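**Student:** take a look and give me a structure for this.
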Amino acid sequence: MKVSSIGMASLILPGCMGASKLPAKDTLAKKPNIIFIMADDMGYGDLGCYNKNSKIPTPNMDAMAAGGIRFTDAHSPSAVCTPTRYGVLTGRYCWRSRLKRGVLNGYSPALIDTQRMTVASLLKEQGYATACIGKWHLGLGSDKKTDFSKRLTPGPNDLGFDYFYGIPASLDMTPYCYVENDRVVDEPTLTIEAGKANEDGWWRKGAIAPGFKHIEVLPHLTKKAVDYIGGHVRKSPDKPFFMYFPLPAPHCPIAPADFVRGRSKAGGYGDYVFEVDWTVGQVVKALQRNGLADNTLIIVTSDNGCPGRTKIDRAHSSIVKLYGHNPSGALRGIKADVWDGGHREPFIARWPGKIPAGTVSDELVCLTDLMATCAAIVGAKLPDDAGEDSYNILPVLFDQERSEPIREAVVHHSSSGVFCIRQGKWKLILGRGSGGFSKPKVIKPKPGEPEGQLYNMEEDLAESKNLWSEHPGIVERLTNLLEKYKQQGYSRPI
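**Tutor:** Next up is the predicted model:
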């Protein structure tokens, strides 16, 4: 595992200098605020700090990386959004739930069992105020089809969040409306036609609330998040808060606000990523303005890879053809794929005085690790039936000496349910093809051909040389480890 510190003082945000390697125990006595910002469909190669050839300016996220730590081998637990959101909040792989493939829609019932511990309920027990602002996409209510004229329970408030404000699912999924706690703000009583290419940026036909405009959603949610921070300081200045801020962008519809139009060289999609960066900047400024920046752990990541669509052409990877920008960078694959372009994510964390500025880590981590890490921050012990696939990554954040990797392995999962396991440099895929959006999705092996895929990720980041036939021992070992994780119901030490 390699960890390096980079001298980028000119880009470091205020308050990021002087971090120590091993914070004393008493420095964690005052519980930090925790903000987890998760973009929707933002690619590994979109950020300038990850891709020198990116055609999208991302000054705020780049500055966060300069002032904190940037992971180069962080992964979402799934290559699509609902399963990743489940994993982030529960610390458990979603394929252990009823959702084995694909995603929920805007009318789906709640996915997370209200008896299951979430990051929010864990931190609430530890005295935190908890809020979720943004895209939910984990189901609302208990009916087969959610009735938005009724109370939307179970929902975020039943899973540990004191406050929720956001949209039910993806911004291209009906119904188009805002939900506050367990009620819609305005009922979706109108109907909108499907969005059109090069006009609206692709959304589905269906129910919409009066006054709801797709282009206004990200700025509106950003204001809600900023207002929450300020309001919390006024009402409960001595109480720490946890804010889960899942953004609706840059997922379809490609709907950048007017004030960011033309700010990138990657069309509407690039402008939308620039708007995501603006949102990150607004949150950081709110922390600084309210005197909270030095005692806040802020994490920025994405829920899965980017499909590479544009406002002009909805075809996968059309952005590469039209603008010469590859959201996956040097990785193979896109959103939904089992290849790394589907689930390797930008992952940046900043915590002044705790995380050494300008650190870059190649430690293998997963977004499910949020729960165990939060538990470690507050000194809580996870019960055996919570965070089954979550590891504490604080030793990496604090740049502590380690003789072994944090994780034994990470399990990847494509949109169609193809399994993959990564341990060290070896990546095993149980099947041929992408398992997602890229073609071919499935390859049926001919007699004598390898049944799956095995890659050495240290030597072959592009996953171009299948070593399945050359290393049968590694194939067997990783296959057995994956099966063990499936059968025993957990992957972390218990």
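**Student:** contacts and neighbour counts: CA atoms only from here.
**Tutor:** Will do.
**Student:** who does the host helix or strand of residue 283 touch, helix- and strand-wise?
**Tutor:** Using DSSP states H and E, residue 283 sits in helix 267-289. Secondary structure elements in contact with helix 267-289, counted by 3 or more C-alpha pairs under 8 Å, 6 or more residues apart in numbering; DSSP states H and E, are helix 59-66, helix 217-235.
**Student:** for those helices, which one ends up most surrounded?
**Tutor:** helix 59-66 (a mean of 24; mean count of other C-alpha atoms under 10 Å).
**Student:** can I assume residue 435 is in contact with residue 336?
**Tutor:** Yes. The criterion here is C-alpha atoms under 8 Å, and residue 435 meets it with residue 336 at 7.3 Å.
**Student:** more neighbours, those two?
**Tutor:** Neighbours per residue (other C-alpha atoms under 10 Å) separate residue 435 from residue 336, with residue 336 holding more: 29 against 26.
**Student:** contacts only, for that one.
**Tutor:** By C-alpha atoms under 8 Å, 6 or more residues apart in numbering, the contact list for residue 336 reads 78-80, 304-305, 307, 342-343, 414-416, 435-437.
**Student:** can you flag the buried ones in these?
**Tutor:** 78-80, 304-305, 307, 342-343, 414-416, 435-437 (16 or more other C-alpha atoms under 10 Å).
**Student:** of the residues you listed, closest to residue 90?
**Tutor:** Relative to residue 90, the closest of the buried ones among the contacts of residue 336 is residue 78; by C-alpha to C-alpha it sits at 13.6 Å.
**Student:** was I right to think that closest one contacts residue 414?
**Tutor:** Yes. Between residue 78 and residue 414 there is a contact at 6.1 Å, judged by C-alpha under 8 Å.
**Student:** one step back: next, format the helices and strands packed on helix 267-289 as TSV and append distance to residue 144.
**Tutor:** Output for the helices and strands packed on helix 267-289, formatted as TSV (distance: least, C-alpha to C-alpha, whole Å):
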stretch	distance to residue 144
helix 59-66	40
helix 217-235	27
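**Student:** quick one, the helix or strand just after the helix holding residue 283 and helix 59-66 angle?
**Tutor:** Going down the chain from helix 267-289, the next helix or strand is strand 296-302, by DSSP H and E. Put simply, strand 296-302 runs at 120 degrees to helix 59-66, going by axes from the mean of the first three to the mean of the last three C-alpha atoms, to 10 degrees.
**Student:** let's see this one next to it:
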Amino acid sequence: MNKVIDVLVSAFRLKNRAQISVALLATGLCASALLFFSMKQSPVASKPNIVYILADDLGYGDLSVYNPQGKIKTPNLDRLAAQGMRFTDAHSPSSVCTPTRYGLMTGRYPWRSRLPVGVLRGYSRSLIEQDRLTVPAMLKKAGYQTGMVGKWHLGVDWVSVPEQKNLEKEPLYGITNEMNPEHIDFYKAPTNGPTTLGFDYTFFLPASLDMPPYCYLENDRLTEKPTAYTPGNSLSSGYTGPFWREGNMAPSFDFFQVLPTFIQKATDFLRRQSSQKPFFLYLALAAPHTPWMPTENYRGKSAAGEYGDFVQMVDAQVGRVLHTLDSLGLAENTLVFFTSDNGPFWRPAFTQQFGHAAAGNLRGMKGDAYEGGHRVPFIVRWPGKVKPGSVSEASTTLTNLLATCAEVVNQAFPATMVEDSYSILPVLLGKSQTVPQQPAIVHSASNGYFAIRKGPWKLIAGLGSGGFTEPQKIKPVAGGPTAQLFNLANDPAETRDLFAMHPEKVQELTALLKTIQESKTQIKSQP
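**Tutor:** So this is what the prediction gives:
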């Protein structure tokens, strides 16, 4: 740059027009050379790499940075929080697996999908519509290399054996009704997997680690056919511990090695990336969801049983990914998200046994409309952009990923296709305390109960937990409450139902929920 300035000064001192022209030409060449050098040195400076890590059934109170009194230690995730922003009021759009993943990928609340209630299984067909805009498709259009590693749980279209071809005529077969594995031709690659939704590279497990088939698909093709069979494990454990269901599995499939395998595939993807193109990696862990199966070197390391050991293994494995970013010199230009798909499956008896509250001081657990079902840890690191060690109380939901990424890369998206996604970038950059234009956040419980949150107020449109905490559902009595209302600013544990005391808030939130449900476009909050 100093040479450019020197040439400019010399040019203006010259009297001869030809000399001035030559000097200006030299100036332009020097400037062009500097611009080229700058572009070569930092080709993606304006577009950061993006890594989104989604844990499975990890509770708000499972990270020691959120719950210092807990019996689990998570030094790698605590360090990530110290390097970035930790959210205290982030939520999954649903309290169970599949719906949250649909919302995460599409920016739409999951009850807008073809599966408004419930989860898919390993033999379910693809849930995301093929013409639907997704996060990876949007980023791919913006010039990103896109990869997905981990638990998919959004269905693929398994190919039927010839005599069962007529079943493919029913579009919901395999969504509302799981396919019969005897009707599937495993020698043919399934269709409509994640590569058709914008991912350049994929390595995934079809569903949860306790659901057959137990096998991997790479670039949407089986790496090994599920020709073996497992009778299941710990079937009477109440869906805890080393539990998995019976069913087909690949002969070499090892439950203990699933998490390390995903981490290895993720780090391999990172090592393949070129400095000439930004990348997006969606790393969807299958842990600490059941089966709780920490490897030998993590057993007994926590004070919260095999679940706590498994969480500490998750922390260490995430640390491997973060270390890889550092060792490759990628961390400084990488936007890292870490969160969970819903709350923990942690029964009250476990809290009493281990003295560890997996949902922190929140009420309920996975599946519930209560906060323990959907308030999740949420950490964002972006060196030079997000203030280290910062904490945000902004209410946000995981459906906001698409709009956030779109603003980061300056990419427009149609509001009619992405109704429920609002950018949190102003919050990340410290320019706003709340998510701009977001009218409210909506959650759905495993039984279909809706909950809406605006400011400190939360309305659950039903009585009972709506999920796995008993009672799940309570029938209203004549003249009594029909819903539940809480003020989370004063009562984050949802111990005092204010339904009868604030009918105006019940009416306001009920009307807003209906407006959002009926909307075909984004709803903007009132200034």
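**Student:** please state their TM-score.
**Tutor:** Here the TM-score for the pair of chains, by TM-score structural alignment, normalised by the length of the first structure, is 0.90; 459 aligned residues with a C-alpha RMSD of 1.8 Å.
**Student:** quick revisit: so which of the helices and strands packed on helix 267-289 of the first structure gets nearest residue 391 of the first structure?
**Tutor:** Proximity to residue 391 of the first structure (C-alpha to C-alpha) singles out helix 59-66 among those, at 21.9 Å.
**Student:** what's the matching range in the second structure for that closest one?
**Tutor:** Matched against the second structure by TM-score structural alignment, helix 59-66 of the first structure falls on residues 75-82.
**Student:** the matching stretch vs the first structure, mean deviation?
**Tutor:** Mean deviation of stretch 75-82 of the second structure relative to the first structure after superposition (mean C-alpha distance after the TM-score superposition for the first structure): 0.4 Å.
**Student:** how far away is the aligned residue in the second structure for residue 255 of the first structure from residue 119 of the second structure?
**Tutor:** Aligned by TM-score structural alignment, residue 255 of the first structure pairs with residue 293 of the second structure. Going from residue 293 of the second structure to residue 119 of the second structure by C-alpha to C-alpha, to the nearest Å gives 23 Å.
**Student:** the two: which is more packed in?
**Tutor:** residue 293 (24 against 18).
**Student:** going along the chain, name the helices of the stretch 401-527 of the second structure.
**Tutor:** Taking DSSP state H, counting those that start in this stretch as the criterion, the stretch 401-527 of the second structure carries its helices at 401-408, 425-428, 503-518.
**Student:** just so I know, which of the ones you listed lies nearest residue 206 of the second structure?
**Tutor:** Minimum separation from residue 206 of the second structure across the helices of the stretch 401-527 of the second structure (C-alpha to C-alpha) falls at helix 401-408, 22.4 Å.
**Student:** the first structure: matching residues for the closest one?
**Tutor:** The aligned range for helix 401-408 of the second structure in the first structure is 370-377, by TM-score structural alignment.
**Student:** ok, average deviation of that stretch from the second structure?
**Tutor:** Mean for stretch 370-377 of the first structure is 0.2 Å (mean C-alpha distance after the TM-score superposition for the first structure).
**Student:** what are the contacting residues of that stretch?
**Tutor:** Residues outside stretch 370-377 of the first structure that contact it (C-alpha under 8 Å, 6+ apart): 28, 31, 88-91, 118-119, 122-123, 381-382, 387, 390-394.
**Student:** which of those residues count as buried?
**Tutor:** Neighbour counting over those (16+ other C-alpha under 10 Å) leaves 31, 88-91, 118-119, 122-123, 382, 387, 390-394 as the buried ones.
**Student:** of all those, which comes closest to residue 186 of the first structure?
**Tutor:** Closest to residue 186 of the first structure, out of all of these and judged by C-alpha to C-alpha, is residue 89, at 27.1 Å.
**Student:** counterpart of the closest one over in the second structure?
**Tutor:** So residue 89 of the first structure corresponds to residue 105, using TM-score structural alignment.
**Student:** and that match, what is it in contact with?
**Tutor:** Contacts of residue 105 of the second structure by C-alpha under 8 Å, 6+ apart are 134-136, 399, 401-402.
**Student:** return the member of those nearest to residue 431 of the second structure.
**Tutor:** For the contacts of residue 105 of the second structure, the nearest to residue 431 of the second structure is residue 401 (17.9 Å; C-alpha to C-alpha).
**Student:** tell me the residues of the second structure aligned with the helix holding residue 283 of the first structure.
**Tutor:** Aligned using TM-score structural alignment, helix 267-289 of the first structure spans residues 305-327 in the second structure.
**Student:** what about the matching stretch, how far off from the first structure?
**Tutor:** Overlaying the first structure shows stretch 305-327 of the second structure at a mean distance of 0.7 Å from the equivalent residues (mean C-alpha distance after the TM-score superposition for the first structure).
**Student:** return the set of buried residues in that stretch.
**Tutor:** Buried residues in stretch 305-327 of the second structure (16+ other C-alpha under 10 Å): 305-325.
**Student:** give me the contacts around that stretch.
**Tutor:** By C-alpha under 8 Å, 6+ apart, the surrounding residues in contact with stretch 305-327 of the second structure are 58, 62, 71-77, 241, 259-260, 263, 266-267, 270, 287-288, 292-295, 298-303, 331, 354.
**Student:** next, count neighbours for whatever residue of the first structure lines up with residue 54 of the second structure.
**Tutor:** Aligned counterpart of residue 54 of the second structure in the first structure: residue 38 (TM-score structural alignment). Residue 38 of the first structure: 26 surrounding residues under other C-alpha under 10 Å.
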